[in-house]
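Colleague: predicted model and sequence follow; I will ask about them next.
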Amino acid sequence: EEITYLSQAKDLHKISLKDLSVAAAKKLSGGTTVSATMFASYKAGIQVFATGGIGGVHRDARESFDVSTDLEALGSVPITVVCAGAKAILDLPATLEYLETKGVLVVGYKTDEFPAFYYGRSGLKLEHSVTTPGELAQIIRERDALQINKAILVGNPPPENMALEKEKVEQLIEAALHEAKAQNIKGKDVTPFLLDYLAKNSQGETLETNIALVKNNAHVGSLIVKALMAAKI
């Protein structure tokens, strides 16, 4: 019933970490951002969760100061997040630098580069990478044993057969950013607008890739949890 309601309701909200108390007080419905989902998962005792891509530093951040709360949450909530990198509409180098400043461990899963959401390789090298869920499980256990209260971000590239060409994606993003500026789209509305623009102007290709990478991230997340549980038996 709840899923049906969320798919049909009109009065839905984008709920970030800062909005959770208001949403609870006013009994609002909506979708939670990575930061809010991290917090809720941690409070519920969930160690690992998968998402599509995290929020990050926007490409016009020097003017707008638009930096996602996801990055702050990653720097303070000790959970493991499996993602296909940050959303490609963002400034990926700046996002990685911000994560470094916050002391967030970024680990590539079967890759030595930070994934770029729609396309697998961003050209941004990662310091750490693993090839098995067991390695990630051991890193998580050591993080917890050391009581490091920060997230571990697992970068998992999209499936190769669903990854899009970088040049094509970048052209679409530039056009989307131009249109957002022309329409004076700001704040919380920017990311949904850009993603919707990309989906419509790629004839649905970006949406199909988004769905595929979310499923892939969920699969990898389940393997990590299985490895964590195996060590407890």
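Modeller: That came through fine.

Colleague: going forward, measure contacts between C-alpha atoms and count neighbours the same way
Modeller: Noted.

Colleague: quick one, longest helix in the chain?
Modeller: Secondary structure of the chain read by DSSP state H shows that its longest helix is helix 205-230.

Colleague: which parts of the protein are strands?
Modeller: Taking DSSP state E as the test, the strands found in the chain are 12-15, 29-32, 48-50, 80-83, 105-109, 128-130, 152-155.

Colleague: quick one on the thing from earlier: tell me which residues in the longest helix of the chain are buried?
Modeller: 205-207, 209-210, 212-218, 220-225, 227-228 (16 or more other CA atoms under 10 Å).

Colleague: so who does the closest residue to Val106 other than its chain neighbours touch?
Modeller: Take Val106 and drop its neighbours on the chain: the residue closest to it by CA to CA, 6 or more residues apart in numbering is Leu153, 4.7 Å away. By CA atoms under 8 Å, 6 or more residues apart in numbering, the contact set of Leu153 is Leu74, Thr80, Val81, Val82, Cys83, Val104, Leu105, Val106, Val107.

Colleague: same check on Leu136?
Modeller: Residues in contact with Leu136 (CA under 8 Å, 6+ apart) are Val130, Ile224.

Colleague: from Glu160, how far off is the residue lying closest to Pro133 once chain neighbours are set aside?
Modeller: The shortest distance from Pro133 to any non-neighbouring residue, by CA to CA, 6+ apart, is to Ile224 (4.8 Å). Counting by CA to CA, to the nearest Å, the gap between Ile224 and Glu160 amounts to 21 Å.

Colleague: hold the first one in mind and look at this next one:
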Amino acid sequence: MITLNPEVHEALQNGQPVVALESTIISHGMPYPQNVQTAREVEAIIRDQGAIPATIAILNGDIKVGLSDEELELLGSSKDVMKVSIRDLPFVTAMKRHGATTVASTMRIAHQAGIRVFVTGGLGGVHRGAETTFDVSADLTEFTLSDVTVISAGVKSILDIGLTLEKLETLGVPVIGYGTSDFPAFYSRISGFKVPLQLDSPSDIANVMKHKWDLGLTGGISVANPIPLEDEIPASRIDPHIEQALSEAAEKGIKGKDVTPFLLAKISEITSGQSLKSNIALVKNNALLGAQIAVAYAKLH
């Protein structure tokens, strides 16, 4: 039920480096046309490093691994694209719907396709107030099931970062800070929490990947890559805006998978677009590192 783009299929057959990309960030994370433009630029960054990009989405019920330029445009401009996590996959495929994959569903599809590196913006995790709402992203449990290394700028700042890191520890997920001992928080380079592990080169990360799976330890690896310094919004500046957006979401009764798109859009509005610029910058930065890791990992095989 998974259709590989011919370029992606050939690369996987030949052992070339491939980098998976999610599609929720296109359909629900950024406005049009910046979303499509960013998707194209991210794919170009990956190609420039010698890897093949594989954006994952569902179009008319078909799971696609690697999209054409026309399919990217459709995904970014259509209003009927459903946000698809693991639980939604059978519904969207059976009903022949368009779907944009979250971190969790992208991980699963990448794993099934044989892609070992996946780039995103920020991970989902334990939401603030989860002790009463039980709102915990499926992204975390997916790390126990899919053999994929996920490069992100940490978890989204709107989450409870401390509890998210505790949950990842409980699940046995290696969390590696790339060139940092401080866990990044999406828009901000420092969250106030330390990373359990630190590595400073793509080749070292690739080596950890190989050893983890050679040891028979199933599941993924989280690589936390701080946003570039020049694009950072320090926590002291962004946190009040996050609190404002969270309050408004609560007042409007926005829950579940609608929360993150609402908050990202609201924070962009409050910051006059600065948060959107930072979001784009961190995704590109993650794509650069992800491609370098994929190239290093391919060399080990």
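Modeller: That came through fine. This structure is a prediction, so every number in the text was calculated from the model and none was measured.

Colleague: to what extent does the longest helix of the first structure diverge from the second structure after superposition?
Modeller: On superposition with the second structure, the mean distance recorded for helix 205-230 of the first structure (mean CA distance after the TM-score superposition for the first structure) is 0.7 Å.

Colleague: quick check: that helix aligns to which part of the second structure?
Modeller: The aligned range for helix 205-230 of the first structure in the second structure is 274-299, by TM-score structural alignment.

Colleague: likewise stretch 6-13 of the first structure?
Modeller: So stretch 6-13 of the first structure is aligned with residues 75-82, judged by TM-score structural alignment.

Colleague: re the thing from before, between the strands of the first structure, which one is nearest to Gln138 of the first structure?
Modeller: Among those, strand 128-130 comes nearest to Gln138 of the first structure, with 10.8 Å by CA to CA.

Colleague: any idea how far the closest one is from the chain center?
Modeller: 18 Å (CA atoms, centre = their mean, to the nearest Å).

Colleague: quick check: buried residues in it?
Modeller: Buried residues in strand 128-130 of the first structure (16+ other CA under 10 Å): Ser129, Val130.

Colleague: so what would you say the end-to-end distance of stretch 29-45 of the first structure is?
Modeller: So stretch 29-45 of the first structure: terminal residues 22 Å apart, CA to CA.

Colleague: what lines up with Thr32 of the first structure in the second structure?
Modeller: Looks like Thr32 of the first structure aligns to Thr101 there (TM-score structural alignment).

Colleague: for the first structure, which segments count as helices?
Modeller: Going by DSSP H, the first structure shows helices at 2-8, 20-26, 34-43, 61-64, 69-74, 92-101, 133-145, 166-182, 190-201, 205-230.

Colleague: coming back round to it: what's the spacing between the nearest residue to the match of Thr32 of the first structure once chain neighbours are set aside and Pro174 of the second structure?
Modeller: The spatially closest residue to Thr101 of the second structure, leaving aside those adjacent along the chain, is Val84, at 4.9 Å (CA to CA, 6+ apart). Plainly put, Val84 of the second structure is 25 Å away from Pro174 of the second structure if you go by CA to CA.

Colleague: compare neighbour counts for those two and give me the winner.
Modeller: Legend: neighbour count by other CA atoms under 10 Å for Val84 of the second structure and Pro174, higher for Val84 (25 against 21).

Colleague: who's in contact with that one?
Modeller: Counting by CA under 8 Å, 6+ apart, Val84 of the second structure touches Thr24, Val92, Gly99, Ala100, Thr101, Thr102, Ser105.

Colleague: mind listing what's buried along stretch 44-63 of the second structure?
Modeller: For stretch 44-63 of the second structure, by 16+ other CA under 10 Å, it's 44-47, 49, 51-59, 61-63.

Colleague: what does stretch 12-22 of the first structure give?
Modeller: Ile15, Ser16, Leu17, Leu20.
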